[in-house]
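Asker: Sequence and predicted structure below; questions after.
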Amino acid sequence: MNTAFRIIWSHTRQAFVVVDELTSARGKRSASRLLLAGAGAGLLAVAGPAMAAPACSGTTPTLSGVALTSTCSIEGGASLTVNGDSSITTAGTNAINTATTPGYWSTISNGGSMTSENGTAIAIGAGSGTSITNQTGGKISGYDNAIVLSGGASSLNLGAIANFGRITAVTSTGSAVNILKGAALYSMLNRGTISGGTGVNLNGGTIRTDLYNSGAITGDRFGLQVTNGSKVEGVIENTGLIGGKTAGINLALDDDGGSGTGSVGWLINSGTIKSDTGIAVQVDKGEITGGISNDASGIITGAIGIASQGTKINGPILNKGVIQGTAVGISVDGGSVKAIDNNTGGRIAGQAYGIILTNGATIDTITNSGIIGGALNSIKVDSVTSGSLAKLVIDGNDTARFMGAVDAKDTDVLLRKDATYTLTGGEAFTIKSFSNDGTLRVASSAGVTANFNGDYSQTGNGTLKIGVADDNHFGKLAVSGTATLQSNANIVVDVSNASTKFNVSHMDKVFSAGTLVSDGTFAVSDNSLLFDFGAIKNGNAIDLTLKAAATTPVDPVDPTNPTDGPGPSVEHVVNQMGNSPAGPAARALDRTFAQNPNGELASHFVGLTTGQQVSDAVTQTLPLLTGGTNAATSSTLSGINRVIQARQASNSGLSSGDAPAAEQNLWIKTFGSWADQSERSGISGFDANTQGLAIGIDGAFSEQARLGVAFAYAKTDIDSDSHVAPQDAQIDTFQLIGYGSYALAPDTELNFQVDAGKNRNQGKRHMPFADATAKADYDSYSAHAGVGLGHTLRFTDTMTFVPSVRADYTWIGDESYHEKGAGALNLDVDSRDAHELVLSLDGKLNYNLGSNTVLSANLGVGYDVLNESTSISSTYAGSPTAAFTTRGVDPSPWLGRAGLGLTHTLDNGTEVSVNYDAESRSDYLNQGASVKLRWAF
């Protein structure tokens, strides 16, 4: 990376200075404002006496393509440049010495290598002003120290260091950059790597403005140390890495006499400050005139995140990122901290303590809207050693968490106005008092009690919000001291868990105190749409009560146009949501809730908080597929009928135009269908897939008459299309069929069919709102009789057309059944009958593709004279006296059908045929395919 600078006049310094032109100002001191002081002062300096080797002599020595092996001494005011292809390497002496010439400003720019194998790479003499720039790719390495700034009691260096390359001290006791007592550096910038025993060591020295790091400063002991009365008058800002095994940053601000005269302005971190085994940020005595700020991307981590020992921190410790320790997050051991502010998203945590105060340490305020956690205590104020925390403030929109007990017995806690804080269960606050001026939420959390060891008060703005999962799992808060509640104290009950179930009318001791000061009046609100909670004072405790919301369902004069009762009745809600199919069930539920509001059936509806939830819940309680099983069974029977009718046509010769066969035949046919009922009149549709097998035998009893018998089995799988009320069913159909035909004339035939069957039905209704599934298992029976008349019109020798008329009557009867598995939500369903009488007109076109192959196509229309809509009468198991009738799809009387077929007769007389059929009715489409084999004997 090429680094460019620009020279400007500094009114403060009254000298030319160089600034990095690639960095923009950020509103606080940053890299763009770190002055590489004195870098341009050589433009005004007067050359001192020549003391250097020839390569380093003069005011602007430049090393290019040079490898020096002796010390390079530069005179005051000189500007030394070492290009990337050059090096200075010494064995037992310093690589570079600067003259001690007060008033002369020197610059050193290194793009190559400066190495002292047993000394210091760059030694800046006391009183000399020198700015050092280590360019990208540049290397400065010393044995004990890479760069040393020497100083006397009154000497000032006032240079600057900017590093873009690598600065290294070899020994574990040395420092890469060592600023000794009395030396002063105007500013320091690191965008490269600085490493050693200590990376940067202010050993009694001073940085007049800022130290900015966006690279890496690391050390075997300390990454950055400010010690022995050192001062950083501006900001220490880190956006990169500062790390050390003993401490990442060690601010040991006391001087040799222990008077604590050292100081730092602000420590700002948005990078990483860490110690593998020690303290990430250690502050020992002295003063931080500003504060410590850890931004959202900042990480401060070690055995202890931040440890302040006898230090006065005038400003706050602000955290938006992570401050964590394997032992303690923040430790304040003596001294004082103005405030600790843990913002939303911030985390202060330790395996033992989140924040601990010991040995007389004082903190005015801790404000938390993030997470403070510790296995022993989230906050520990050691009263034995006189630690003191005046106030703990909880802020944020339910973002604050204390992961571990708060032990601060002399501390006042304030839940700020408009803030929300949730006790998730098991929390313990040992405090002086807790003042609720916001919303204190006590979560259900399996009924675990939260404890305040101290006093509690609730202002007029304050709200106590109790989370309720069911009658055994609800939030509880216990106060050991005195709890003071104003008149009409605000209590909110949260039953937002839609699967909430209640079987009791009281929930005892949701709030209790050693002494409860209250006049017993409460302003209770809840989010249950159908039920109302109340609160009563019971000694030194508060209990919750539960009852159905005030409503009087009104029986309608016209059941198809129900009248809503006052209040949020179930019927009123489902009608508002446009859910008319659920209306009768909703009316039955209203009666049940009025008669037994604390019963098991009612208990499932307490946690419903919106009209949509109520409407969906009622829909989920409706009978299996809203009667759709009958439609699916009817469709399966129609498919079997088509199989038989096709066989009769083949027997009679109507398919091909040939004379009726006289032999006896055994046949077998496999068939399948896939049906789709779309939503109609607010009733969800379903998909049905059927696979089946039919086998039969028939023969001619005379030239005009044929008779046959067949058996068919079909399995149908049905899945509801509803995402609100997922349901499924399986139907096994067994059908015994008798059929025959009689030729009235050579081209005219009368055919008939009678059959009876049994169906085994199994179904499941899934009710997510109650986390329950109801299972049904019942039988149904069917009977069918049909008669048809067809006449063959022969257009050519290869083409015939067969118009026909037909009448089919079908009856399906379901047994009554009782569901299992869902308790009070099980349904007891009455038996029911379904009837259908369909008159049909069909036409079938046959075309001989060859002597043994016939292609056929048919088209027809039917009309159901009875056209019954399905309806089911049932009761809830939890309310056997409240019956309701659910109406299914209202079908259209008209139906249409079409089909294609191909029949081929083998030389041995075996017949193979394939067919495709489709039937449509009332947004219902059923498509089927079949393959048949027939053998003559």
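Answerer: Yes, it's here. Note that this is a predicted model, so its numbers are computed, not measured. Numbers count the residues shown, from 1 in each chain.

Asker: only C-alpha atoms for contact and neighbour calcs from this point on.
Answerer: Fine.

Asker: Could you pick out the longest helix of this structure?
Answerer: As assigned by DSSP state H, the longest helix anywhere in the chain is helix 628-652.

Asker: list the helices and strands that helix packs on?
Answerer: strand 686-700, strand 705-720, strand 727-745 (3 or more CA pairs under 8 Å, 6 or more residues apart in numbering; DSSP states H and E).

Asker: Run the chain-centre distance for the second one.
Answerer: This means strand 705-720. 50 Å (CA atoms, centre = their mean, to the nearest Å).

Asker: hang on, the earlier thing: arrange the helices and strands packed on helix 628-652 in CSV, one row each, with mean neighbour count and distance to L546 as further columns.
Answerer: CSV is the format used below for the helices and strands packed on helix 628-652 (neighbours: other CA atoms under 10 Å; distance: least, CA to CA, whole Å):
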stretch, mean neighbour count, distance to L546
strand 686-700, 20, 39
strand 705-720, 20, 36
strand 727-745, 20, 32
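
Asker: take a look at this one as well, against the first:
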Amino acid sequence: EVDAGAKLDGGVIKVGDSDSDAARLVANGEVAATAVTVNKDGTVDVGTTGKLGTEETPIPTITVDGGTLNSSGTTNASTLTVDNNGTVNVNGGTTDVGTTNIKDGTVNVASGATLDAGALKVGDGTGDPSTASLNADGTVKATDLVANKDGNIAVNNGGTVTATDSATVNGGAVDIAQGGTLNSGENGQNNFVVNSGNVNVEGALNASNITSDPAAPDAADDAKINVGSTGSLTLKPTGDQPLFAGLDTSKGDAINIDGALNVDVAAGNTATQADTAGITGTGTLNKEGDGSLVLTAPTNTIGTVNANDGVLTVDNGSKLNANTLNVGDSDNKPAIVNINGEAAAADVNIAKDGTLNVGDAAGSPAGTLNATNPISMNGGTLNVNPNATLTTPNIISPDTGDNEASTVNVANNATLNLNPTDGAKLFDGFNSAPGGKDAIDVNGTLNLNVASGTVTQPASAPISGSGEGTFNKEGAGTFDVKANNPFAGAVNVNDGTLQISDGGKLGHAAVNVKSPATLAVDKDGTELGSLNLNGGGTLSVTATPEGYAKVQVNGDANLNNGHLFTDITGSREEDLANGSFENVITTPNGQIIGDFADYDDNSHLFNFVPYITDDRKSVGLTPYSAGGDKSLANIADKLGFDRAVDAGRALDTIFKNSPASEISRLFYTIRDDKQAANAVLESLPTLAGASSQVIADTSKRLANLAKIYERCEDNVQQGDKHIWAKTFGSWGTQDQYQGAAGYRSESYGFAAGVEKCHQQTRLGVMMGYAYDHVRSRESVSDQRLRADTIQAGIYGNTPISSIADLDFRAGIGYSDVGTERNIKFANNRTAQGNYGNKIGYAGVGVNFNAFSSEQAVIKPFIRLDYQAVRNNHYTERGAGVLNLNVDASTNQSLVSQVGVDMKARLADKLSVNTRVGVGYDLVGEPASVRAAFAGAPDIKFTTKGAQHGRVSGELGIEMNYHITPAATLSVGYDASARKGYIEHTPNIMFKMAF
């Protein structure tokens, strides 16, 4: 042990003699020697104050031959050799060596320690892999660094290895952990040579280039560069040799980038990738510096390419595959990407300082770029140069505020293929309209394939271009043009539909429509440069409630072999003149050539026939009634709506006589039998004329409030009188029948009367009021009726034999009726009517006393009742030409009825009455009205209501509570029914003698 401050000058020092006994040299002071050997049983410890050699007098040779050298102070030697599994631990301080040979063993450089190794060889090429190891947790400096096939260099977290002059891997392994750094050159300015072996980077590797000797097919010669997900490989090539020169990935070499590959090319330099050195991986290629990088390998595949500055070129014959290609980084330093070969990326993003050139401006080489997702431009320039092809779903901009200028240029003979999905907006976010910063210039070919659905061109993104350009609409979907496009080339509509809406224009373009494609123009019309349907295409024009399509063709319009389709979804009356749609096509500077091969429309009831003016300057349309199977009468009959047939027949007559009349125009929009039938049903009178039946039911209900079948009791004194009052609520349901609307009614009312017994004859008078609210059911439209009815009558009962008595009643009334019906097919018009009904009724019956006791009375009866309801004439308002002028009419019934009336006394003050009857209408006329439309007052039709069937039934039950001998309170329930109709009427009555 050499204490601090002491010095050992030992000449040749051997520590250990390779036997089993341990030997140890501890240097806390200074040790000088001509040679130091540490055998396998020896250990040399250089303490923090110790010195093994000095800077002025280094030890010529230190050999760790199986032993261990631990240095925490200062070690200086001309040559350090580690052999026979020896170990050198640089635990602190500095170890400065001129030449370091790690033949067999390990050198560990701890964190905070420094090894200045001079010329450093790890492995001598004769041992197995990892026979020799350098583990750097601290700092290692070498002039020349070599890792032979049996050597391993590990640069651990926090460690740094710098080879100032050269760094070479000859079959060994270099592992750079996350947080570790290896520099080839003080600042990474030298090449890193990997002739064979593995370089694994999870930290940082900095070099000018990575090169290799010429590759050989032998696997032992493979050079493999692996940059892990946390690693970065930074290269600064100067252009004097290819990037990755000498590597051949087709012969077993590998360049795998799962982290970052940073290629920084200074201004004025061009770095060209070796064409044998293909890059693979999921990481990132960052192009930095103002110089140029040219990729020439047949295939480069990487996750992300960031062309931040300078120029990145994919050369002719090379292909770049990337998940993301970013052009520019918005630092205002120009970044250019040239695709002279082939590139494919899921995402392509262009920043404001970026330019993406697909192909060379001279037309050769011709590049190809395929982008899976829409290309995004936040400013910058996209050039598709002659003979080049760009394919992407869309080109969009997130710059909705128009802060940056985005420019798309498609040169002559270039091709841009766009395949947007359903619902997309073409060039979404661009503002290429006048005053906008963006530009879309197509002088080559733009192929737009809309496979399905609808793609829209916003008004803010018009396309410009000279007459050399071509726009091809492909795919079965619809392209909706809303922009005013200055494009002056050819627009070929080859498949699907090109829709022009909201004032969109192709005013300078030659528009060619081929079979089976369609050019559709909405109500706002459009302007075309010229129109050619000679390829068998279809022109579809639209008429809506806001107007109809008008197409101005600035050149000629060739209609030969073309088809015309008129889309009638409604029409505006003021757009019609002389019974026609005028100027559907106009050619102010050209002429109409030829004629349509055929024409069609989607109006079910009318045909719209094109005509050409004598000067062949314009095309118009004239409507004609379709008739035949498409007549409303036939449709109503076919669908079983018999009660609408006569109204349909009247409308058919109007259509035939006046196809351009106002009322006819309302039916232009009908597209099928169902819509046609619904339109007729909506045109019928409210409740299909059943209003008189509703009033008749109410009149009968009021008349039934008086108990006409009760006879005066034998013990009642002559001159006895009664007064009564009765109130009711009623609801009924009528089913629809043969197209006549059903309805649901609610009725409320009351009546009061006075009656007097003279001997056994009862005479009475009554007056009542009822309010009805009726709403349609099972109807295509909402229809309502309300009625206020007042009615007065007389009634009586008298014996005609010991077992029979006669009853009678008669009365008159008046009803004020209001109606409302919604006509949906005519833009939800509402027709309202008000009119009065006169009511009269009379009836007579015979009651037979079949059984009588103090507890019960059973009386069969027969009756005959007549009723008449007279509807006054009225005219509806609110629905224009669809208002109805309704004639006055009378609804009559004569009902014969049989039944039985039963009365039982349940207690001294409680009794119950039950009445059951079945009736038959001897007249059997359903309620009906005769009317005419205000738009055609001379053509009348008759409509019958939904009620049908002559047989009716009644059931009544009433509980009577005799409060006093002179006063009775009754609660009852009545029900009546006929085919398709049922009614429920609860009631309360108070009767008192006076």
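Answerer: Now that the structure is in, tell me what you want to look at. Since we're looking at a predicted model, the values are computed, not measured.

Asker: tm score of chain vs chain?
Answerer: Comparison of the two superposed chains (TM-score structural alignment, normalised by the length of structure 1) gives a TM-score of 0.74, and 813 aligned residues with a CA RMSD of 5.0 Å.

Asker: if we can go back for a sec, next structured bit after the longest helix of structure 1?
Answerer: Using DSSP states H and E, the helix or strand that follows helix 628-652 of structure 1 in sequence is strand 665-677.

Asker: Superposed on structure 2, what's the mean shift for that next one?
Answerer: Its aligned residues in structure 2 lie a mean 2.8 Å from strand 665-677 of structure 1 after superposition (mean CA distance after the TM-score superposition for structure 1).

Asker: I figured V12 of structure 2 was touching V31, is that so?
Answerer: No: with contact defined as CA atoms under 8 Å, V12 of structure 2 does not count as touching V31 (11.1 Å).

Asker: So for the two, which residue has more residues nearby?
Answerer: V31 (25 against 13; other CA atoms under 10 Å).

Asker: Just to check, that one is in contact with L52?
Answerer: Yes: counting by CA under 8 Å, V31 of structure 2 touches L52, with 5.1 Å between them.

Asker: For K979 of structure 2, give me its contacts.
Answerer: Residues counted as contacts of K979 of structure 2 (CA atoms under 8 Å, 6 or more residues apart in numbering) are Q947, H948, G949, V951, S952.

Asker: which non-adjacent residue is nearest the equivalent of I718 of structure 1 over in structure 2?
Answerer: Alignment note (TM-score structural alignment): I718 of structure 1 maps to V774 of structure 2. In space, V774 of structure 2 comes closest to S745 once its chain neighbours are excluded; the distance is 4.3 Å by CA to CA, 6 or more residues apart in numbering.

Asker: That neighbour pairs with which position in structure 1?
Answerer: Using TM-score structural alignment, S745 of structure 2 sits opposite N689 in structure 1.

Asker: so its match touches D728, yeah?
Answerer: No: using CA under 8 Å, N689 of structure 1 makes no contact with D728, being 11.8 Å away.

Asker: which neighbours do those two share?
Answerer: D717, I718.

Asker: ok, back up a step: strand 727-745 and the longest helix of structure 1, what's the angle between them?
Answerer: Orientation check (axes from the mean of the first three to the mean of the last three CA atoms, to 10 degrees): helix 628-652 of structure 1 against strand 727-745 gives 30 degrees.

Asker: Show me which residues of helix 628-652 of structure 1 are buried.
Answerer: 628-641, 643-645, 647-652 (16 or more other CA atoms under 10 Å).

Asker: What's the match for Y421 of structure 1 in structure 2?
Answerer: Match for Y421 of structure 1 (TM-score structural alignment): L498.

Asker: residue contacts, its match?
Answerer: Residues near L498 of structure 2 by CA under 8 Å, 6+ apart: K473, T478, F479, D480, V481, A517, T518, L519, A520.

Asker: most surrounded residue in the residues you listed?
Answerer: Counting by other CA under 10 Å, top hit in the contacts of L498 of structure 2: F479 with 31 neighbours.

Asker: didn't that residue look like it was pressed against F471?
Answerer: No: using CA under 8 Å as the test, F479 of structure 2 is too far from F471 to be in contact (12.0 Å).

Asker: neighbouring contacts of stretch 198-205 of structure 1?
Answerer: 168-169, 172-185, 194, 217-231, 244, 255.

Asker: Drop anything exposed from those residues.
Answerer: 168-169, 174-185, 194, 217-231, 244, 255.

Asker: Quick one: the residues in structure 1 that stretch 38-45 of structure 2 pairs up with.
Answerer: By TM-score structural alignment, stretch 38-45 of structure 2 lines up with nothing in structure 1.

Asker: Just the terminal-to-terminal distance for that stretch.
Answerer: Separation of the first and last residues of stretch 38-45 of structure 2 by CA to CA, to the nearest Å is 11 Å.

Asker: where do the strands sit along the stretch 501-650 of structure 2?
Answerer: Here the stretch 501-650 of structure 2 has its strands, by DSSP state E, counting those that start in this stretch, at 506-514, 518-521, 526-535, 538-544, 547-548, 551-553, 557-558, 563-568, 576-577, 580-586, 592-593, 598-601, 606-612, 618-625.

Asker: With distance to P60 of structure 2 added, can I get these in CSV?
Answerer: Shown next, in CSV, are the strands of the stretch 501-650 of structure 2 (distance: least, CA to CA, whole Å):
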stretch, distance to P60 of structure 2
strand 506-514, 89
strand 518-521, 94
strand 526-535, 94
strand 538-544, 98
strand 547-548, 104
strand 551-553, 99
strand 557-558, 101
strand 563-568, 102
strand 576-577, 113
strand 580-586, 104
strand 592-593, 105
strand 598-601, 106
strand 606-612, 110
strand 618-625, 108
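
Asker: Compare those strands and report which one is nearest to D788 of structure 2.
Answerer: strand 538-544 (42.1 Å; CA to CA).

Asker: Give the other helices and strands that that closest one contacts.
Answerer: strand 518-521, strand 563-568.
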